[in-house]
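> Sequence and predicted structure are below.
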Amino acid sequence: MNRVVVIGAGQAGSSLVAGLRKEGFDGEITLVGAEQALPYQRPPLSKGYLLGEMDLDRLYLRPDRFYEEQNIALKLGRQVTGIDPVARTITFEEETLAYDQLALTTGSHPRRLPDTMGGGLAGVHVLRNLADVDGLMPYVSRGAKALIVGGGYIGLEAAAVCAKCGVEVTLLEAADRILQRVAAPQTSDYFRALHKNHGVDLREGVGLERLAGAEGKVTAAVLSDKSELCIDFVIVGIGVDPTTQLAEMANLEIDNGVRTDAFGRTSDAAIWAAGDCASFPFNGERIRLESVPNAIEHAETVAKNMLGADREYVAKPWFWSDQYDVKLQIAGLNNGYDQVVSRRGEGLTTSFWYYRKEHLIAVEAMNDPRAYMVGKRLIDGGKNADPVLVEDLNTDLKQLLKM
């Protein structure tokens, strides 16, 4: 193997090419990205960067000189138009690039409102990349009126940043409660109270019927309960989908993302996938994880396997969210939970412990790093925690690790 091409210059792509060099690969490496910018962190975009607390240079995962020193060719601002798995080439508009092994780290993309609902009006935004946030910045000013569509973590984080900037925020969640798809009612209650205490007009069980505008710019929203809002801008946070178009054109198997085996290999032996775009085996099922830790760890494992390591990727899911002065840390996956135990400390310090058939599967910790740390170590080690002890504030959580 002499030529590796990686499509997707985000967290996973940058980690994968760095991993190849770290493991001793001395052949050609080309990293291809649709954006002009160097690979950068995405989470701070809608937080520190939007708030003006983080400069662009601090977003970059690695400086330009790293790629030069590691002899990694960057093709940025380039859109791949196709993959030929037989010829083992990728094509741009006017160029063809050959590979011996190819890795897809194409990530995911935000769902948008259709034009029939006013999604094409100026002032309607999503939050995914640098251009999205740069385009939003002029709208975020004290006294402006914002509509956030979607009460998942994307929408809630956007609402928190806007509220901190003095924007009047209305957040819509069409489901019965915020975070309904990803968390227990206890978590919904916690964050509902948090946002209302910061002045957010949070409306659950209410969807968006359509947006209205004047001279091509959004000015109003008609809601499913027939009420109307005057607004200056909209942030759409209704989820993301894996970016699989190139994989589909190459006739790779798709299953909630680019389907891979436990090693990161796709249905084509010369093509691999890692990060948000890839689905992989996990505890007897198939999952796809949208998180920075997964992007890094998955990509580093795939880099090793491209060089013959044959190491299965064993995911250890963990996530975080920052809203106002609350840091939420999540360990594990709560799929199929049937019991939630609450451990409430002082002020905003709280943790929720998820069980399935009396076995601990996930922990959500708000401003409680100890609960998160203990929960993560228990879950990663396949250990359990007695719900009675967890709920008792007299229990030293670290003692659970010794049981």
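Received, thanks. Residues are numbered from 1 along each chain as shown.
> only C-alpha atoms for contact and neighbour calcs from this point on.
Noted.
> and the longest helix along the chain, what other elements does it pack with?
Criterion DSSP state H: the longest helix present in the chain is helix 292-306. Helix 292-306 is packed against helix 11-22, strand 271-273, strand 318-323, with contacts defined by 3 or more Cα pairs under 8 Å, 6 or more residues apart in numbering; DSSP states H and E.
> what inclination does that helix have with respect to strand 318-323?
Comparing the axes of helix 292-306 and strand 318-323 via axes from the mean of the first three to the mean of the last three Cα atoms, to 10 degrees yields an angle of 150 degrees.
> I would like the residues contacting helix 292-306, please.
Contacts to helix 292-306, defined as Cα atoms under 8 Å, 6 or more residues apart in numbering, come from residues 11-13, 15-17, 19-20, 23, 101, 263-264, 272-276, 310-313, 315-319.
> and the nearest residue to L289 once chain neighbours are set aside, what does it touch?
Excluding the flanking residues, the one nearest L289 by Cα to Cα, 6 or more residues apart in numbering is D276, at 5.9 Å. By Cα under 8 Å, 6+ apart, D276 lies in contact with 105-108, 242, 257, 288-291, 294-295.
> run the last query once more with 6 Å
D276 is in contact with 107-108, 289-290, counting by Cα atoms under 6 Å, 6 or more residues apart in numbering.
> putting a second one here so we can go through both:
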Amino acid sequence: MTGRLVVVGASYAGTQLAFSARDHGFAGEVVMLGEEARMPYQRPPLSKAYLQGKMAPPAMLLRAEAAFRRAAIELRLGERAVAINRAAREVVLADGRRLAYTKLALTTGARVRRLSVSGQNLAGIHHLRDMGDADALAAAAATARRAVVIGGGFIGLEVAASLRTLGLEVVVVEPLDRLLKRCFPPLLSDWTLALHRRHGVDVRLGATVAAILGDAGRVCGVHLGSGDEIAGDLVVVGVGVDANDELARDAGLRTDRGIVVDAHGMTSDPSIAAAGDCTARLDLEGSQPGGGLIRIQSVQNATEQARAAGATLAGTPTLHLVQPWFWSDQYDAKFQMVGHGSPDDEIVLRGDPESGKFSLFHFRDRRLVAVDSVGAIRDHMTARKLLAHGTELAAHQAGDAGIDLESFCRAASR
């Protein structure tokens, strides 16, 4: 296929999509637009190894610059797309220039949510989404004594662990009655809470932020809905992200809390694909109670979805039906999750939480749908195979540490 493929967005999804299109025979021009002036880089380490100073920028690159040259992928960094003219098949850039396309891919990612409270614009309030954010937070942490982290989700907890490792006093403020309530069952929420408290983090559950307090234009603490005040010279807000779907919506593409795509990564326009955190896709696997559209925010999902979308744009229709998997590092604990779990699933424990090595198997209608593992890498890898093959597994078998679950995978592959 010839013509010009324009990829808007230069992170995991954009990079993978461009290379996938090349790998599947797209012979025309490939142009990737990135708002940041940096080469495409890894994002998960930003809240962990990079923030702690254990990983340098060169090690963060997704691919070397030479790899883009070899694949004849033109990187245009520091350029922002502001509109799409579908009739003319053009992308409008911030400086007014227009870039024609034959095929278009939107990999625009997501943006952090902001608090709407008094004091939200004080100096010393940080969010974490890109390397610039991480650099600013690391610099602030070098002189801060006490941090208040608003939000007990993955980003908030990873940042809390990193700041605590750097020697700061840390308070986590979470409005729900347990950590990661929307994705963890109670046992795992409780274990995570104990992990952070064991490392000296003050976790306040069921607490809301009514205002951020300041002194001479700089943050000095937070005021809770309960009336309590928490002192802090550094505040990190981690209350979720929203899809960057405005370009698509303004161009008339179907959106619903994200750019709606099918199992090939294609939008409602047959010449436009989308992949990564900016998308919402149909729940073809029936993995979530009630079905409908699902949004998955993970590196693995962005990469696999982009691989399928790039191939499809190049003329090789490819399905993206891979089970999602996720991970999180907090202190010395490695969390690994696969599948679409729900706190309402039947939960079966395998292993001993006291040992720091255990897994929680999620069953729904007697079917294995997800597995959450902590320090149990073998369980996680086996679970990915079990779910990929749709292997039948009974709840009592999952919970019996004496049963070799790998044998079920071998039997399914025969």
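Now that the structure is in, tell me what you want to look at. The model shown is predicted, which means the values in this text are computed figures rather than measured ones.
> Work out the TM-score between the chains.
Here the TM-score for the pair of chains, by TM-score structural alignment, normalised by the length of structure 1, is 0.96; 402 aligned residues with a Cα RMSD of 1.5 Å.
> returning to that earlier point: drop anything exposed from the contacts of helix 292-306 of structure 1.
11-13, 15-17, 19-20, 101, 263-264, 272-276, 313, 315, 317-319 (16 or more other Cα atoms under 10 Å).
> Just give me the match in structure 2 for G207 of structure 1.
For G207 of structure 1, the aligned position in structure 2 is T208, judged by TM-score structural alignment.
> Number of residues surrounding that match?
19 (other Cα atoms under 10 Å).
> Including distance to G237 of structure 1, could the helices and strands packed on helix 292-306 of structure 1 go into CSV?
What follows is these, written out as CSV (distance: least, Cα to Cα, whole Å):
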stretch, distance to G237 of structure 1
helix 11-22, 21
strand 271-273, 26
strand 318-323, 14
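> picking up where we left off before, against H223 of structure 2, how distant is the match of G207 of structure 1?
T208 of structure 2 sits 9 Å away from H223 of structure 2, going by Cα to Cα, to the nearest Å.
> R367 of structure 2 -> structure 1?
By TM-score structural alignment, R367 of structure 2 lines up with H359.
> residues contacting the residue lying closest to E36 of structure 2 once chain neighbours are set aside?
Distances taken as Cα to Cα, 6+ apart put G78 closest to E36 of structure 2, at 4.9 Å, once the chain neighbours are dropped. If you count contacts by Cα under 6 Å, 6+ apart, G78 of structure 2 has them with 34-37.
> Just the ones of these in strands?
G34 (DSSP state E).
> ok, of the contacts of G78 of structure 2, which come out buried?
By 16+ other Cα under 10 Å, these give 34, 36 as buried.
> Can I get the contacts of G78 of structure 2 in a markdown table including distance to I84 of structure 2?
As requested, the contacts of G78 of structure 2 are arranged in a markdown table below (distance: Cα to Cα, whole Å):
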| residue | distance to I84 of structure 2 |
| --- | --- |
| G34 | 16 |
| E35 | 16 |
| E36 | 20 |
| A37 | 22 |
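> Closest one of the contacts of G78 of structure 2 to S162 of structure 2?
E36 (24.7 Å; Cα to Cα).
> which residue lines up with that closest one in structure 1?
Match for E36 of structure 2 (TM-score structural alignment): E35.
> just so I have it, where are all the helices in the stretch 301-403 of structure 1?
In the stretch 301-403 of structure 1, the helices defined using DSSP state H, counting those that start in this stretch lie at 369-380, 387-391.
> what range in structure 2 matches the shortest one?
Mapped onto structure 2 with TM-score structural alignment as the criterion, helix 387-391 of structure 1 occupies residues 395-399.
> Can you get me a residue count around R367 of structure 2?
By other Cα under 10 Å, the residues close to R367 of structure 2 number 16.
> how many neighbours does the closest residue in space to L386 of structure 2 that isn't next to it in sequence have?
Closest residue to L386 of structure 2 apart from its sequence neighbours, by Cα to Cα, 6+ apart: C409 at 5.9 Å. Applying other Cα under 10 Å, we find 21 residues neighbouring C409 of structure 2.
> What of A64 of structure 2?
By other Cα under 10 Å, 12 other residues sit near A64 of structure 2.
> what do you get for L102 of structure 1?
L102 of structure 1 has 26 nearby residues by other Cα under 10 Å.
> Tell me who's in contact with it.
Applying Cα under 6 Å, 6+ apart, the residues near L102 of structure 1 are 4-6, 271.
> could you redo the last one with a cut-off of 7 Å?
Counting by Cα atoms under 7 Å, 6 or more residues apart in numbering, L102 of structure 1 touches 4-6, 270-272.
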